[in-house]
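Asks: Starting from these lines, generate the structure:
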Amino acid sequence: MGKVTGFMEYERLEEGYKPVADRLKDYKEFVVTLDDGKAKIQAARCMDCGTPFCNSGCPVNNIIPDFNDLVYSGDWKNAITVLHSTNNFPEFTGRICPAPCEAACTVNVNGDAVGIKSIEHAIIDKAWAEGWVKPMPAKIKTGKKVAVVGSGPAGMAASQQLARAGHDVTLFEKNDRVGGLLRYGIPDFKMEKSHIDRRVEQMEAEGVKFRTGVLIGEMPKDSKITNWAKETMSAEQLKKDFDAVLLTGGSEQSRDLPVPGRDLEGIHFAMEFLPQQNKVNAGDKVKGQLRADGKHVIVIGGGDTGSDCVGTSTRHGAVNVTQFEVMPQPPEQENKPLVWPYWPLKMRTSSSHDESAEKGILAREFAISTKEFVGKGGKVTGLKTVNVEFKDGKLVEIPGTEKEYKADLVLLAMGFVNPTATVLDAFGVDKDGRGNAKATTDFDGGYATSVDKVFAAGDMRRGQSLVVWAIREGRQAARAVDEFLMGFSDLPR
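Replies: The predicted model follows:
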């Protein structure tokens, strides 16, 4: 490495944030990327450990020591080449990935991990600024046609890989814009949608055709997810028109909370709330938009989606925001000798939590369960809770801990259970026990479903997961489809 002793000489450098008062005025990104000098110092901390656990900790297996060394040497152009060799969209992961690579970093055993995510962010932003990210159209066309259903990160990654292999790719999306949950699930203040738009331009130049507003199959009649499809297409038609079909839709069926009072007005899934604000940010008019202005907001669910609801509610002007988590509060610091190099359970505070806390409107409650929603005139006014604890491997209620919270808006952010069933039903593919498309990741026949020439990847196959896992599965599925069509594949797996 360029600086063998760098990890002993330099401390971890964090990306900066704009002041809370400034960033709450809009929905723009507020992270300040490392400049060249700071990125070089951060890259110098990579310790040439011999066995880079960061590579295996990263789902797309980024070649992290190599691009760290190139950044330290000032060779940014080769750094983006190395980064792109494993990751189609580092501007997505450099912004919203939780960075399991850093948890696996060898420096993290008894110190602070190398800021891998911040270096990745710096590399791709510099690459776009310098004009190094260009279309890579295939030199030879195969004449094979592939349909990809779902334009989230898995679908985008697969489509780009297949187009570069020479296939004619059409990417179908039921919503009015490309991006899936990247577009309508992740708030703009975490990732502005211009990053998606310029990748779409690149992919179009590489030959990918995008068809938005097209729903494959039928939308469930009881779904509360807003659907903007303008037309439908049958699975039979897709299989007839294309040589292969790859299903890459997201896991959109939200986990519900079927307790008394659930039907009261003012109780909504997070994925009813978040997409509306993104559409407004894009310039659309949303009739009857769900807003938190002047309201007492309860967010049920302690994960990333819940945090996004906190950040959006704060920007709306909520009176207060209370976030519930049914699990006990995790420790402030993980037991590194026990868990390294795996992803640790520890207390995590997001930028959205910091914003709301600084405004004095946030409360986070752990080991708490909702017993009942209460209301007046058909509208929710509060909810009743009880504290819980683990006993004999089960969560049980603690007598005498009942409490009632005031609530004008309740947002359910408890994760997602499976993809929209009708898409899978339309193709007649077998499902696993969780309602996902049943397909393996084996080298031989990987990502193939029970239906001939129909494949599945991303959340639709593995269930709710990270963007970086979706990119990995999209890339691997593209190789599987290419091999199915051509008998071999030169695409990386």
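Asks: C-alpha from now on. contacts and neighbour counts both.
Replies: OK.
Asks: show me where the stretch 201-350 of the chain has helices.
Replies: Per DSSP state H, counting those that start in this stretch, the stretch 201-350 of the chain carries helices over the ranges 235-241, 270-281, 304-316, 336-339.
Asks: Indicate which one of those is closest to residue 461.
Replies: Distance to residue 461, taken as Cα to Cα, is lowest for helix 235-241 among the helices of the stretch 201-350 of the chain, at 17.6 Å.
Asks: host element of residue 446?
Replies: Using DSSP states H and E, residue 446 sits within no helix or strand.
Asks: does the residue lying closest to residue 448 once chain neighbours are set aside count as helix, strand or coil?
Replies: Leaving aside its chain neighbours, residue 448 sits nearest to residue 455 (4.3 Å; criterion: Cα to Cα, 6 or more residues apart in numbering). Per DSSP: H, G, I helix; E, B strand; the rest coil, the secondary structure class of residue 455 is strand.
Asks: again with the one 10 residues further on
Replies: Per three-state DSSP, the secondary structure class of residue 465 is coil.
Asks: since we're on it, how many residues are nearby?
Replies: Other residues within reach of residue 465, judged by other Cα atoms under 10 Å, total 15.
Asks: What's the separation between it and residue 471?
Replies: 11 Å (Cα to Cα, to the nearest Å).
Asks: do residue 143 as well
Replies: Residue 143 is 25 Å from residue 471, by Cα to Cα.
Asks: what does residue 350 give?
Replies: Using Cα to Cα, residue 350 is found at 23 Å from residue 471.
Asks: And the two? Which one has more around it.
Replies: residue 471 (29 against 13).
Asks: ok, longest strand in the chain?
Replies: With residue count as the measure and DSSP state E as the assignment, the chain has strand 379-391 as its longest strand.
Asks: in that one, what counts as buried?
Replies: Neighbour-count burial for strand 379-391 flags 379, 380, 381, 382, 383, 385, 386, 387, 388, 389 (criterion: 16 or more other Cα atoms under 10 Å).
Asks: what's downstream of it, the next helix or strand?
Replies: From strand 379-391, the next helix or strand downstream (DSSP H and E) is strand 394-397.
Asks: Report all helices and strands that that following strand contacts.
Replies: When contacts are defined as 3 or more Cα pairs under 8 Å, 6 or more residues apart in numbering; DSSP states H and E, strand 394-397 sits against strand 379-391.
Asks: next up, for comparison:
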Amino acid sequence: MGDRMTPIPFKNLMNWIFEEKKASESIFGVRKKFVKNNDRVLNIFGEKIETPFGPAAGPHTQLAQNIVAAYYAGSRFFELKTVQILDGEDLPVSKPCILAEDECYNCEWSTELRVPEAFNEYIKAWFALKIISKEFGLGSENGFVFNMSVGYDLAGIKSEKINNFIDNMKDAKNTSIWKECMEYLTTNVHKFENIDKKYIENIPSTVCNSVTVSTLHGCPPQEIERIASYLLEEKNLNTYVKCNPTLLGYDTARSIMDEMGYGYVVFGDFHFKDDLQFEDAVPMLQRLQKKGSELGIEFGVKITNTFPVDVTRNELPSEEMYMSGRSLCALSLSVAYKLSKAFGGKLRISYSGGADYFNIDKIFNVGIWPITIATTLLKSGGYQRGNQIADKLEEIEYKTFEGVSLDGLGKIIEEIKKDKHHTKAVKPLPSRKMKKKVELLDCFVAPCSEQCPINQDIPTYVKLVGEGKYKEALEVITDKNPLPFITGTICNHTCMDKCTRNFYEESVAIRSSKLEAAKKAFDELIKEVKSSDKYKDKKVAVVGGGPAGIASAYLLAREGAQVTVFEKEAELGGLVKNVIPDFRISKESIDKDVALAAKMGARFEVNHPITDLEKLKSAGYDNVILAVGAYNGMPLGITCDNEINAIEFLRACKKAPETIKAGKNVAIIGAGNTAMDAARAAKRLAGVENVYIIYRRDMRNMPADEEELEFALEDGVKFKELLAPAFQKDGKLTCHKVVLGEMDASGRQKPVVTEEAVTLDVDLVVASLGEKVNGEYYKSLGLKVTDKGYSVMNPETMESSSEKVYVVGDGAKGPATVVLAISDAVKAVNAILGLKPRAEITVSSDVKAMVSRKGILLHSKEVKDEAKRCLECNSICESCTDVCPNRANIAVRVSGSKMSQIIHVDYMCNECGNCTSFCPYDSSPYKEKFTLFANLEDFKNSKNQGFVLLDETTLTFRVRLGAKVNDFNLKDASSDISEGIKNLILSVYENYNYLLMK
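Replies: Below you'll find the predicted structure:
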């Protein structure tokens, strides 16, 4: 495959639109259409737009199908992708060229087509919109506007190539593509219900009477003014000039980025010095504004053009890239404010820069429009996000431009600087990818469930909770999870890291949904808890009454095994009960999980340490599960007058806080989750005034979960970053300053300790460098251990070096999470009883309801239940289809298949790489999904598994599966091809024939 796109001929384009619309009420995968049901419009360039927004000059206005998809979803202003003298194969574009998983970066800057090809795409789109607007009753055929974008210098704009482009966009009637489209439509007028030949013949040939000027960084003001003057005076075009965030000045831009958490984004002051300066921009724009007024032509600015930043983490295969999206919003609006203030609010502004559903109405209300968007359309939901934006803007009064409200704009900027939707999290975002490759077929999966160590049926129970079926939800939860209260309260919920909803606004609140089910259905469920008697002859001892032990007991008792848990402490719950503070989890929550296991038939003996396995075996226990927690802490290894280990400290805080000699100032050395617990517990001790977290890296690189860091900050814990403790003496802790050096194997910068010292008032030092397993205990029981003290065991069955003795929880692989302890318990119990993994539990889903959530941004606080936000990815993922600007990934309905299949259409792909970011698998759909090729040459030029039609008469296809290439006659029932692949190819041929480019 190559990165060159093949434009779709107009007849194929129209056939595709009408066939897809007829079959599924969608167009290019956009299922929800926007219909303009009122006569409210805005006037711009002497024309009308029904909604004041649309796609920016970029990936969403490069091909005709992109523009059609955007229109169908609600866009009515189209800033066409920039054309310049350097085009096609001569234009150097590194691939992949887009990275939009959070703030967006790109390294592509104008159309990748030849300029004449780009012109053809815009004319085809013009005709297509004129037809579908009327035929499908979407709005007025004159309710949208095309705005061309040209660059990058006057010589290029005056060249024959660009000059012809501009002139033909102003009047296209004599061009070959105009005649081709007109001929097709008039010949096929019988296919339309609401369109006649006269309507077609009267489609205006003036496609565009406006232009947005894009200039290169470093373009001098004189050149910019010459370009704009030429377009105003010679071409008589309504003209907007793109302005860069560099107008703010380096210090202001750097300050805003740092304030909002984007300190890691690197950019120098070169462009700020080399680009148009504000003191030059204002008089230049005043002259151009005056010139436009004298000519009776609109003039304004487009904010914002590119903001160049350095590639520092191999984000894209280039040295420099352009930032957009949520990180650009405050910068762009600040440029708008600065210019508006200089012009008394009377400068027209076309806006782009982090606009989306959450802020577009605010931007519009202060008098800034049209508004173009790109990054939000590149994220999950794709073009469909336009539908929600259009609906939101429909609720606002449309006003003729009278000026920009400076007060209103200033307020928006301050809000955005503090808005979590725009500010960066304290820590780097976790990977949203599963550690597995995408399947060729049947790839839809719930990444949350896949990430969960026990594969909880998350979409199912979230759906049931949303329906108020709490008991059914809790039954689904406890089918695989014996600890719904503990995990519903303190689980580290990495499932939420993988939730596709993160690409909308925030994860579905999976953990709290679980806890809601547990709280509301516990009393009902425990009455009906029943165990089997299938394994009543099995007798198992569980050593340790923490989460791993309780889970093991529940799972064994459920199957009828006789199980007794031996706990050395006076209470059950292990570290969760004895160490984790009450403000994190209550005693009652832990006790309820114990009660479930007890009701299932498990017995518990407290104050009963086990030091000899032979005694258990002689007592008739067939198997033993060791579920012992990691209680041992690691010392700091420095001289301290008053040092205590974090586990010991937390236990004392919980059981006997009066015994702790904390003084006024407490320092926690370390920055994991245990350190955060210790810091927050210290804040609650009588007499403590200051609590410090001291760590040798910065907060961004602390190992604690983001949530735990935020809790500590809210509690008033003070973070002392880049410090390495040296010694504590006489109430003083001396540390050395640290600088961050080269990256280590984990991808973090190595801390380098300097000689510069810092002294803090510290009365108590709490060491929180991690916990250790007591390997000596396992040795005393006759088990082999690793050099770290972990039990040697089979990771599939958890069986130790001693037959029928199993090790789960911390002792198996080191200190870990509660849900990992449950996972170990499941493996051990399955091995002991010979069980298979529990099957997935699903409930019937409403496809329409699932589809209706796509593209709809909705925070948790805006809904009563999380089911309305869950995208049910195990039934309908289609992320790769949503986010592809060119519509090159397509969901195909296949006969006999429960779910749609994804195919990749090679000729529509330019290898931008956007689908890679949003596929939940560690994969690139444009390389790894089954691919349709337009012709044999494209097939040969690719390594993708896929197919190409060779002979329609015999229905022969050439197919590549793995590394093997074969020709298959699909009319021949004996063809040696898998049923799934055969059905997929036949479905494409029979139901999606318009894809074949015949």
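Asks: Let me see the ranges of the strands in the stretch 201-350 of the second structure.
Replies: With DSSP state E, counting those that start in this stretch, the ranges of strands along the stretch 201-350 of the second structure come out as 210-213, 238-243, 299-303, 307-310, 320-324, 348-351.
Asks: Where does the second one end up in the first structure?
Replies: If I follow you right, that is strand 238-243 of the second structure. Using TM-score structural alignment, strand 238-243 of the second structure corresponds to no residues of the first structure.
Asks: before we move on, what about stretch 115-127 of the second structure?
Replies: Residue correspondence for stretch 115-127 of the second structure in the first structure, counting by TM-score structural alignment: none.
Asks: go on, stretch 274-290 of the second structure?
Replies: Per TM-score structural alignment, stretch 274-290 of the second structure has no counterpart in the first structure.
Asks: So which of the strands of the stretch 201-350 of the second structure is nearest residue 783 of the second structure?
Replies: strand 307-310 (53.7 Å).
Asks: Which strands or helices does that closest one pack on?
Replies: strand 320-324.
Asks: could you say what helices and strands the strand it packs on packs with?
Replies: strand 104-106, strand 307-310.
Asks: Residue 229 of the second structure pairs with which position in the first structure?
Replies: Match for residue 229 of the second structure (TM-score structural alignment): no aligned residue.
Asks: In the stretch 401-550 of the second structure, what residue spans correspond to helices?
Replies: 406-418, 447-451, 458-466, 470-480, 484-490, 495-498, 510-528, 547-558.
Asks: and those, which is most packed in?
Replies: Looking across the helices of the stretch 401-550 of the second structure with neighbours counted as mean count of other Cα atoms under 10 Å, the highest average goes to helix 547-558: a mean of 31.
Asks: Need the contact partners of it.
Replies: With Cα atoms under 8 Å, 6 or more residues apart in numbering as the test, helix 547-558 of the second structure has contacts from 481-483, 530-532, 542-543, 562-565, 573-574, 576, 593-594, 596-598, 600-602, 625-628, 808-809, 818, 821-822, 824-826, 828-829.
Asks: Produce a ChimeraX select command limited to the buried residues of these.
Replies: To isolate the buried ones among the contacts of helix 547-558 of the second structure in ChimeraX, judged by 16+ other Cα under 10 Å, type:
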select :481,482,483,531,542,543,562,563,564,565,573,574,576,593,594,596,597,598,600,601,602,625,626,627,628,808,809,818,821,822,824,825,826,828,829
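Asks: okay, the helices of the stretch 201-350 of the first structure in JSON lines with mean neighbour count and distance to residue 394 of the first structure next?
Replies: Formatted as JSON lines, those follow (neighbours: other Cα atoms under 10 Å; distance: least, Cα to Cα, whole Å):
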{"stretch": "helix 235-241", "mean neighbour count": "14", "distance to residue 394 of the first structure": "43"}
{"stretch": "helix 270-281", "mean neighbour count": "20", "distance to residue 394 of the first structure": "27"}
{"stretch": "helix 304-316", "mean neighbour count": "23", "distance to residue 394 of the first structure": "24"}
{"stretch": "helix 336-339", "mean neighbour count": "12", "distance to residue 394 of the first structure": "23"}
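Asks: Same list (those helices) but as TSV, adding distance to residue 193 of the first structure.
Replies: Converted to TSV, the helices of the stretch 201-350 of the first structure look like this (distance: least, Cα to Cα, whole Å):
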stretch	distance to residue 193 of the first structure
helix 235-241	29
helix 270-281	9
helix 304-316	16
helix 336-339	35
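Asks: closest to residue 411 of the first structure out of these?
Replies: helix 270-281 (5.4 Å).
Asks: returning to that earlier point: between the helices and strands packed on strand 320-324 of the second structure, which gets nearest to residue 466 of the second structure?
Replies: strand 104-106 (33.3 Å).
Asks: quick one: that closest one aligns where in the first structure?
Replies: The aligned range for strand 104-106 of the second structure is empty, by TM-score structural alignment.
Asks: Enumerate the positions of that strand that are buried.
Replies: 104, 105, 106.
Asks: For it, name the packing helices and strands.
Replies: Counting by 3+ Cα pairs under 8 Å, 6+ apart, strand 104-106 of the second structure packs on strand 98-99, strand 320-324.
Asks: what does the last one correspond to over in the first structure?
Replies: Mapped onto the first structure using TM-score structural alignment, strand 320-324 of the second structure covers no residues at all.
Asks: what's the most buried one of the helices and strands packed on strand 104-106 of the second structure?
Replies: Among these, the stretch with the highest mean neighbour count (mean count of other Cα under 10 Å) is strand 98-99, at a mean of 25.
Asks: Next up, the contacts around residue 10 of the second structure.
Replies: Applying Cα under 8 Å, 6+ apart to residue 10 of the second structure gives the contacts 124, 180, 181.
Asks: List the buried residues for stretch 320-332 of the first structure?
Replies: For stretch 320-332 of the first structure, burial by neighbour count (16+ other Cα under 10 Å) applies to 320, 321, 322, 323, 324, 325, 326, 327.
Asks: Please pull up the equivalent of the second one in the second structure.
Replies: Using TM-score structural alignment to pair residues, one finds that residue 321 of the first structure aligns to residue 691 in the second structure.
Asks: close enough to count as contact, its match and residue 668?
Replies: Yes: using Cα atoms under 8 Å, residue 691 of the second structure is in contact with residue 668, at 7.5 Å.
Asks: so can I have TSV of the helices and strands packed on strand 320-324 of the second structure showing distance to residue 229 of the second structure?
Replies: Formatted as TSV, those follow (distance: least, Cα to Cα, whole Å):
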stretch	distance to residue 229 of the second structure
strand 104-106	30
strand 307-310	25
